[in-house]
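K.L.:
I'd like to go over a predicted model; first the sequence, then the structure.
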Amino acid sequence: MKSVIMLLSCLTLGAANIDPPIKHDMFLFETPFLIGKWHIINPNLETRNSDEFLSITLLLESNYRFRIWVRNKDHTVKTWSGDYSADEHNLVIGLSSSSPQTFEYNVNPSQLILNGVTMTKILPRYLSGYWRSSVVKGDDVSASKISEIDLVLYPNFYFSIQSFTYTGMKKYRDGVYYIEDNNIYFIFDDGEQESQFALKRDQLFLTNEDSDTYIAFHRGGLD
């Protein structure tokens, strides 16, 4: 743990301020599960020689920009930002800084392991749970004669979805999802789908910029 915080703390703000690059089409991004906000709480707070921080949050974006927040025991917060790169095995943070740091990593939809230290992906508040559609509109869903959709978003970034048609047919699919900004990306065994989402405590709205699809959900309970 101490080696990780020391490496992260060595990063500087780097070169002059520039406009961040445009974010990528996530379906073309080579390591999409890296994208998101990752968090770890210091597990050694009660020990005398523990690191002087409460938690670390690491944001990785698809335009290869990062930001780190380190919350200290005195509740001050230090931040660093800059560029990163990644291949299948290594994550390099602070490419434009005076001391780029290289981490070996493993990642799954909900956990990022950096040099053996596990960080957990942060889920937007109120997003997980069971959602039942109240409005389903759009040419795509109309062509499929879909009348109702049940969507379950699990906190570990897995999901299941079941759609029902006016003729009584139903289709079940499951997979993993990930989020960047207000975009949610669903990965199925047989495909993938992008939507924009808006969230209130008990309402979820999904739209698609490339179609006229609009789905309004209300929070329900599993039957």
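P.N.:
Everything's here; your move.
K.L.:
going by C-alpha atoms from here, please, whenever you check contacts or count neighbours.
P.N.:
OK.
K.L.:
now the residue nearest the centre of the chain: how far from Phe159?
P.N.:
Centroid-nearest residue in the chain: Gly36, 3.5 Å away (criterion: C-alpha atoms, centre = their mean). In this structure, Gly36 and Phe159 are 17 Å apart, going by C-alpha to C-alpha, to the nearest Å.
K.L.:
where do the helices of this protein begin and end?
P.N.:
For the chain, the helices defined by DSSP state H cover 2-9, 139-143.
K.L.:
in a markdown table: the ones you listed, plus distance to Phe188 and mean neighbour count.
P.N.:
What follows is the helices of the chain, written out as a markdown table (distance: least, C-alpha to C-alpha, whole Å; neighbours: other C-alpha atoms under 10 Å):
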| stretch | distance to Phe188 | mean neighbour count |
| --- | --- | --- |
| helix 2-9 | 34 | 14 |
| helix 139-143 | 18 | 13 |
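K.L.:
TSV for these, including distance to Gly116?
P.N.:
Shown next, in TSV, are the helices of the chain (distance: least, C-alpha to C-alpha, whole Å):
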stretch	distance to Gly116
helix 2-9	9
helix 139-143	45
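K.L.:
this is the other structure I want to compare:
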Amino acid sequence: MKWYVAILSFVCSGSGLSSSHKSDLTQFDFPFLIGEWYLVNPDPEDPHQDFMSIHLTLSSSYTFAVQVKKRDSSVEYWEGGYTASQDTLMLGTHMIEPQIYAYQTTHNRLMLNGVTFVKSLARSLVGYWQSEYLSGTELDVVGVTQIQLILQPDFLFFIRSVDEQGNEAVHRGVYYTESDHLVLLYEQGEHDTRFQVSADQLTVNFENGAMVAVLNRVE
């Protein structure tokens, strides 16, 4: 059952929607690894640490990229493939000497051998969004008339939906992004959507057009 039906479980019980296959992103085994991770040197004057910052990108295609900004303002770059288990991350799978790390992760923190990286998000997506217009091939089945969505910079989300009778439902969870994918994870499961953001307007496409929400930023 689609996530937006779960959100409206109080107001749309028994609604039937056509199903579609989940994208590969929702099938990825380690979703909390995906993202843009940053480490800033807390003591740049320490002569034993020759870097200012490290930017690590991990993608769902099992590729990575690392940019290291050095103290002399030069930049080192490294990319390749990676593998992961529940507690081990290997960078450079096809290299003679890959780097192996013990890791732990949450929805917004990644610890590699005890060193903590913080996940970063484009500020344009963060905010409080209110629906201006809803459409879609299954909008009549879903019965939604209004959506409010909050995307926090710490990768927590809050969503409130209202139906034609004024009944409302609220859900909270965590989210992650990759390219134009916005994946919402909540107690009942997860759902992959596609999004576009332009200035102060966010468009979210659910299930290949089953429901499309155009939302405006609320200041």
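P.N.:
Looks like it came in fine. These numbers were taken from a predicted model, which means no experiment stands behind them.
K.L.:
quick revisit: quick one: residues contacting the equivalent of the residue nearest to the centre of structure 1 over in structure 2.
P.N.:
Matched to structure 2 by TM-score structural alignment, Gly36 of structure 1 sits across from Gly35. Contact partners of Gly35 of structure 2, counting by C-alpha atoms under 8 Å, 6 or more residues apart in numbering, are 57-59, 119-120, 176-178.
K.L.:
tell me the residues of structure 2 aligned with stretch 112-122 of structure 1.
P.N.:
Matched against structure 2 by TM-score structural alignment, stretch 112-122 of structure 1 falls on residues 110-120.
K.L.:
what's the counterpart of Gln188 of structure 2 in structure 1?
P.N.:
For Gln188 of structure 2, the aligned position in structure 1 is occupied by Asp190, per TM-score structural alignment.
K.L.:
so how many other residues sit close to its match?
P.N.:
7 (other C-alpha atoms under 10 Å).
K.L.:
report the separation between it and Trp131 of structure 1.
P.N.:
To Trp131 of structure 1, Asp190 of structure 1 is 22 Å away according to C-alpha to C-alpha.
K.L.:
just Asp189 of structure 1 next, same as before
P.N.:
Asp189 of structure 1 sits 21 Å away from Trp131 of structure 1, going by C-alpha to C-alpha.
K.L.:
higher neighbour count, those two?
P.N.:
Taking neighbours as other C-alpha under 10 Å, Asp189 of structure 1 and Trp131 compare with Trp131 leading, 23 against 9.
K.L.:
what's near enough to touch the residue lying farthest from the centre of structure 1?
P.N.:
Distance to the chain centre peaks in structure 1 at Thr167, reaching 36.0 Å (criterion: C-alpha atoms, centre = their mean). Shown in contact with Thr167 of structure 1 (C-alpha under 8 Å, 6+ apart): Lys145.
K.L.:
which one in structure 2 is aligned with it?
P.N.:
When structure 2 is aligned by TM-score structural alignment, Thr167 of structure 1 is paired with Gln165.
K.L.:
sorry, back to before: of the helices of structure 1, give the one that comes closest to Phe29 of structure 1.
P.N.:
helix 2-9 (24.2 Å; C-alpha to C-alpha).
K.L.:
so what touches that closest one?
P.N.:
Helix 2-9 of structure 1 has contacts (C-alpha under 8 Å, 6+ apart) with 51, 68, 101, 114-115, 117.
K.L.:
likewise stretch 211-223 of structure 1?
P.N.:
Contacts with stretch 211-223 of structure 1, where a contact means C-alpha under 8 Å, 6+ apart, come from 129-141, 202-208.
K.L.:
buried ones among these?
P.N.:
When the contacts of stretch 211-223 of structure 1 are checked for burial by 16 or more other C-alpha atoms under 10 Å, the buried set is 129-133, 136, 141, 203-208.
K.L.:
Gln111 of structure 1 and Thr120 of structure 1, how far apart?
P.N.:
Gln111 of structure 1 is 5 Å from Thr120 of structure 1, where distance means C-alpha to C-alpha.
K.L.:
so what's in contact with those two at the same time?
P.N.:
Common contacts of Gln111 of structure 1 and Thr120, defined by C-alpha under 8 Å, 6+ apart, comprise Trp38.
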